[in-house]
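J.: pasting a predicted model and its sequence here:
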Amino acid sequence: MGEIFYFYVLKCADGTFYGGYTTDVGERVATHNAGKGAKYTKTRRPVRLLYAEAFSERHDALSAEWHFKHQTRADKEAFLTAHQVDWQK
């Protein structure tokens, strides 16, 4: 069986969203919260995992990340709502 790739969405302490890609969601969230993740999340800790989606192909996970990052805030909220994520808490 092949490796699984994930697209994930975090909610940062300042209320912004961060989309990323990884092969291990739990480890990646811990890395973000340790201040060693992305430059964007380093100053917006703690972060909370809102959503993760598994893909069998790396390209598909990276594509999902790219599309999420290039949406407006309203479109990101609509995406999360459509996936039954309560992002407002």
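T.: Sure, I can see it.

J.: going by C-alpha atoms from here, please, whenever you check contacts or count neighbours.
T.: OK.

J.: and the longest helix for the protein?
T.: When secondary structure is assigned using DSSP state H, the longest helix within the chain turns out to be helix 58-69.

J.: going along the chain, name the helices of this structure.
T.: Along the chain, counting by DSSP H, helices occupy 25-33, 39-42, 58-69, 73-82.

J.: so Lys76 touches His67, yeah?
T.: No. Look at Lys76 against His67 with C-alpha atoms under 8 Å: they stay out of range, at 9.8 Å.

J.: A further structure is provided below for comparison with the first:
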Amino acid sequence: MRWTYILHCRGGTFYTGHTDNLPHRIGQHESGAIAGFTSDRLPIVLVWSQEFSTRIEALEAERRIKGWSRAKKMALIRGD
């Protein structure tokens, strides 16, 4: 299975990504092993995730969510 996920980062920002192994990927983010956006904004908290059948579906969901407003992302996280 593949996953699309949203992290809440220090400073109130959101990070959206996709992965084949969600627990492993979150561990990488939490440890700062992935250089870039999240490593500069630790700590992070997983606030939303969804499982998909294929990598393409997960990637398409990631791209779609990245284009959304903060308000729309927050509604998704709340389940609205």
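T.: Now that the structure is in, tell me what you want to look at. Because the structure is a prediction, the values reported are computed rather than measured.

J.: still on that earlier bit, Throw the helices of the first structure into JSON lines and include mean neighbour count, thanks.
T.: What follows is the helices of the first structure, written out as JSON lines (neighbours: other C-alpha atoms under 10 Å):
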{"stretch": "helix 25-33", "mean neighbour count": "17"}
{"stretch": "helix 39-42", "mean neighbour count": "16"}
{"stretch": "helix 58-69", "mean neighbour count": "16"}
{"stretch": "helix 73-82", "mean neighbour count": "14"}
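
J.: closest one to Ala52 of the first structure among these?
T.: The closest of these to Ala52 of the first structure is helix 25-33. By C-alpha to C-alpha, the value is 7.6 Å.

J.: show me the contacts for Lys36 of the first structure.
T.: Contacts were defined as C-alpha atoms under 8 Å, 6 or more residues apart in numbering; by that measure Lys36 of the first structure touches Lys42.

J.: Glu51 of the second structure versus the aligned residue in the second structure for it, what's the distance?
T.: In the second structure, the residue paired with Lys36 of the first structure according to TM-score structural alignment is Ala33. Distance of Ala33 of the second structure to Glu51 of the second structure, given as C-alpha to C-alpha, to the nearest Å: 23 Å.
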